[in-house]
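Peer 1: Have a look at this prediction, sequence included:
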Amino acid sequence: MPGGERPTSALPTIRVGIVEKNQHTFWDGENAGWREAAARLGMEVAVAAPVQENIDEQLAMMRRHLADGVDVLGFVGTYPDAFDEVVAEAADRGVPCICFDLDAPRSGRKLYVGMKDPYTMGRWAGERMLALLPPGPRLIGLQTGSEKAAGARGKLDGFVDVMKENGHSVVGGANDGEDVALSRRNCEQLLAEHPDVDALYGVYSYHTAIQGQCVRSLARKPVVFGWDVLPETIELLQEGIVDTAVWIKEYYFGYYAATAVATLVRVGVDEALEVMGMDPVHLEGNVICPEAEAITPQTVDRYVRWRRDHGLEDKLTRLAS
């Protein structure tokens, strides 16, 4: 096309290997963003994930992507210090790596797309929980799916610090190991042992839905506040049973990550980072963080319209292999 840009269809296809943290419907939104941008930008994405959180399996999947000859690796930095070797192996092959959803900032990855650091976001959630609590000291029940994962630990620690700083007490926090059935039993046990609990907080996507289901029949409903907006969470928000579910804009993690990948490959890594206002040498600070949003019973219908407008009702399908 003389004097103009080549159409995307004329450019070589970019092959991207993606490795996520686990297989759960939470990732459907991120995958939809990856797929949408990839279709526009001439990319093929291959998504893999362990059934449950497992670093060794993540690393093995990344190495299989490299053996398959991908142009770029995108991965979820479940534990920030676990990926240094495989990122170095990718660099030796000339394959740039990026993180999304959770970061491994010192691994040598080129950039990160996702939420701000988990501790900061835990405090963000705590500040919003404060506005939902009645005056006076309150008791907050906690749930987590991992005792070690940086994302879960940070979102829990930041939240707990805000509660304690404001005179509230916390109970629970038992690790359910990403087992939804165990999560429900833990929630039911917590409510039985602490019938006076004023609020529930969970850091994994399924916790908010589980907690909402557990408190639905209670005469005295505690505040339910947690992370991520699953289809079942939407129903509980519309019923007024869940008070807040944090939408971290995961669709845009995938969409922006795919856009960044295309820029890195088409333009050149160092040049692309400079164009994006990032540092090609000091990589840790290269981050793109969409602002999270607290979805409430008052705003959930707007969120549902956003999903519909983006075609997500049709596109949210499991892509992990």
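Peer 2: Yes, it's here.
Peer 1: C-alpha only now, for contacts and for neighbours.
Peer 2: OK.
Peer 1: What separation do you get for the residue nearest the centre of the chain and Gln23?
Peer 2: When CA atoms, centre = their mean is applied to the chain, the residue found nearest the centroid is Asp101 (4.4 Å). From Asp101 across to Gln23, the span is 14 Å (CA to CA, to the nearest Å).
Peer 1: Equivalent analysis for Gly173, please.
Peer 2: 23 Å.
Peer 1: next one: Val203
Peer 2: Counting by CA to CA, the gap from Val203 to Gln23 is 17 Å.
Peer 1: neighbour count winner among those two?
Peer 2: Val203 (26 against 18; other CA atoms under 10 Å).
Peer 1: any idea where the strands of this structure begin and end?
Peer 2: Using DSSP state E, the strands of the chain run over 14-19, 43-48, 72-75, 97-101, 112-114, 139-144, 169-175, 199-202, 223-227, 244-247, 287-288, 293-295.
Peer 1: Export those to a markdown table and append columns for distance to Cys214.
Peer 2: Listed next are these as a markdown table, based on distance: least, CA to CA, whole Å:
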| stretch | distance to Cys214 |
| --- | --- |
| strand 14-19 | 33 |
| strand 43-48 | 32 |
| strand 72-75 | 34 |
| strand 97-101 | 28 |
| strand 112-114 | 30 |
| strand 139-144 | 13 |
| strand 169-175 | 15 |
| strand 199-202 | 11 |
| strand 223-227 | 10 |
| strand 244-247 | 16 |
| strand 287-288 | 36 |
| strand 293-295 | 20 |
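Peer 1: Of these, which is nearest Lys315?
Peer 2: Nearest of the strands of the chain to Lys315, taken as CA to CA: strand 43-48 at 14.9 Å.
Peer 1: just checking, what packs against that closest one?
Peer 2: Strand 43-48 sits against strand 14-19, helix 27-41, with contacts defined as 3 or more CA pairs under 8 Å, 6 or more residues apart in numbering; DSSP states H and E.
Peer 1: could these be laid out in JSON lines, adding distance to Val95?
Peer 2: Formatted as JSON lines, those follow (distance: least, CA to CA, whole Å):
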{"stretch": "strand 14-19", "distance to Val95": "10"}
{"stretch": "helix 27-41", "distance to Val95": "18"}
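Peer 1: alright, now check it against this:
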Amino acid sequence: MPNAIIRRPRPILLFMILLACSLALSGCFGGSNTNSRSSAEPQASAATGNAPARTFGIIYPMTHPFYETITRSAEEAAAEKGFRLIVKAPDEANQEQQIRMMETMIQQNVDGIAIDPVNGDALAPVIDKAVNSGIPVICFESDAPSSKRLAYIGTNNTLAGAKMGEALDKLLDGKGMILAETGMSRMKSLNDRLEGMLTYLNEHTDIQVLEVRYNEGSEDRALLNIEEMIDAHPHFDAFVGLDFVSGSASVLVWKAMGLTRYALTFGLTPEIREAIDNGQITTAMSQNEELWGGRIVARLAEAAEGKPLPLLDETGVAEVTR
């Protein structure tokens, strides 16, 4: 493996208006420094007549535009079946908040939970608690294989990392120097991607990895990492963002500095598509994220009905360039 260094109305009327606003706001945001949303609860599912609608929970690692596409497709799929969704996400990546969200959903006795765990090992006990209480749990994007989760939806991230290495190999003709940044240091998907990329580069190229840094899900930290790495290694040939936070940060840096060096990333958001068209991003590895929302709802519905699920629900990876 190559060497790598691993932010005026009347008084009474005015009072009533303010009181109503205050109650409305407390109902929406009270009790948690997290972002959440819930679809309107349907009266009954078209598929089940007068039967009560199922309620499923989705927990993301953090709040980010990357997950908006997944939420939209999940809400569309749920609406078709008359399901209710509860969607939660910490403001920034935080395993303790994810655990509390799981605990709350267990207390609410939802019909199924899909979680993208920040730390699969740390989340395993509460995942097991949900399953033991009769609530099926599936993972997506990142897995918790040591838990009792029923299925994983996403890509094989080791192979996806190798595909990133392959893309670098082609761009740099097998030699050169790169900088890399990734997200949460204990997130299985990100560690698998990094391992897959480094292994490919070590076995098939003479590309040197000058430095690898972690942003731990912080956009400010991601920006600072990239700027510092560029200052320390100004003659680098390419930058790789192994998570969408790094990719978004690199777009800002490339715009600000007018860089023409290669920049590659994971995750295909509208922002990244635009950056590809504008030349700030050379290559993006899409995990076909637009499929995840519908797949999550379908698998949770199957699990709630007691149907067996595929242990690995592979969505693949696709290289997107200009």
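Peer 2: Looks like it arrived, so ask away. Just so we're clear, the structure is a prediction, and the values are computed from it rather than from any experiment.
Peer 1: Next, the TM-score between them, please.
Peer 2: The TM-score (TM-score structural alignment, normalised by the length of structure 1) is 0.80; 276 aligned residues with a CA RMSD of 2.0 Å.
Peer 1: What distance do you get for the aligned partner of Val51 of structure 1 in structure 2 to Asn202 of structure 2?
Peer 2: Matched by TM-score structural alignment, Val51 of structure 1 corresponds to Asp91 in structure 2. Distance from Asp91 of structure 2 to Asn202 of structure 2, counting by CA to CA: 36 Å.
Peer 1: Aligned against structure 1, show me the partner of Ile153 of structure 2.
Peer 2: In structure 1, the residue matched to Ile153 of structure 2 (TM-score structural alignment) is Val113.
Peer 1: Return the distance of its match relative to Gly74 of structure 1.
Peer 2: As judged by CA to CA, Val113 of structure 1 and Gly74 of structure 1 stand 10 Å apart.
Peer 1: Touching both of those two, which residues are there?
Peer 2: Cys99, Phe100 (CA atoms under 8 Å, 6 or more residues apart in numbering).
Peer 1: I'd guessed Gly112 of structure 2 sits against Cys139; true?
Peer 2: No - assessed by CA atoms under 8 Å, Gly112 of structure 2 is found out of contact with Cys139, at 11.2 Å.
Peer 1: picking up where we left off before, any idea which of the helices and strands packed on strand 43-48 of structure 1 is most buried?
Peer 2: strand 14-19 (a mean of 24; mean count of other CA atoms under 10 Å).
Peer 1: which part of structure 2 lines up with it?
Peer 2: With TM-score structural alignment as the criterion, strand 14-19 of structure 1 aligns to 54-59.
Peer 1: quick one: contacts of that stretch?
Peer 2: 82-89, 98, 101-102, 105, 110-116, 297, 300.
Peer 1: Drop anything exposed from those residues.
Peer 2: Buried members of those, scored by 16 or more other CA atoms under 10 Å, are 82-89, 98, 101-102, 105, 110-116, 297, 300.
Peer 1: Near the match of Val51 of structure 1, how many other residues are there?
Peer 2: Neighbourhood size, Asp91 of structure 2 [other CA under 10 Å]: 18.
Peer 1: ok, now how distant is whatever residue of structure 2 lines up with Leu230 of structure 1 from Met16 of structure 2?
Peer 2: Alignment note (TM-score structural alignment): Leu230 of structure 1 maps to Thr269 of structure 2. Going from Thr269 of structure 2 to Met16 of structure 2 by CA to CA gives 43 Å.
Peer 1: any idea how far the aligned partner of Asp116 of structure 2 in structure 1 lies from Ile288 of structure 1?
Peer 2: Counting by TM-score structural alignment, Asp116 of structure 2 lines up with Val76 in structure 1. Distance, Val76 of structure 1 to Ile288 of structure 1, by CA to CA: 14 Å.
Peer 1: what are the ranges of the helices in the stretch 101-250 of structure 2?
Peer 2: Assigned by DSSP state H, counting those that start in this stretch, the stretch 101-250 of structure 2 shows helices spanning 120-132, 157-172, 188-204, 219-232, 244-257.
Peer 1: okay if I get these as a markdown table plus mean neighbour count and distance to Ser26 of structure 2?
Peer 2: Below are the helices of the stretch 101-250 of structure 2 laid out as a markdown table (neighbours: other CA atoms under 10 Å; distance: least, CA to CA, whole Å):
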| stretch | mean neighbour count | distance to Ser26 of structure 2 |
| --- | --- | --- |
| helix 120-132 | 19 | 28 |
| helix 157-172 | 21 | 40 |
| helix 188-204 | 21 | 36 |
| helix 219-232 | 17 | 28 |
| helix 244-257 | 20 | 30 |
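Peer 1: For Ala318 of structure 2, find the nearest of those helices.
Peer 2: Of all those, helix 157-172 comes closest under CA to CA, at 8.9 Å.
Peer 1: Okay, angle between the closest one and strand 206-214 too, please.
Peer 2: 130 degrees (axes from the mean of the first three to the mean of the last three CA atoms, to 10 degrees).
Peer 1: Residues contacting helix 157-172 of structure 2, please?
Peer 2: 174-175, 189-190, 192-201, 205, 207, 237, 285, 317.
Peer 1: Then stretch 282-297 of structure 2?
Peer 2: With CA under 8 Å, 6+ apart, stretch 282-297 of structure 2 has contacts from 56, 69-78, 114, 140, 153-155, 160, 164, 262-268, 272, 276, 315-322.
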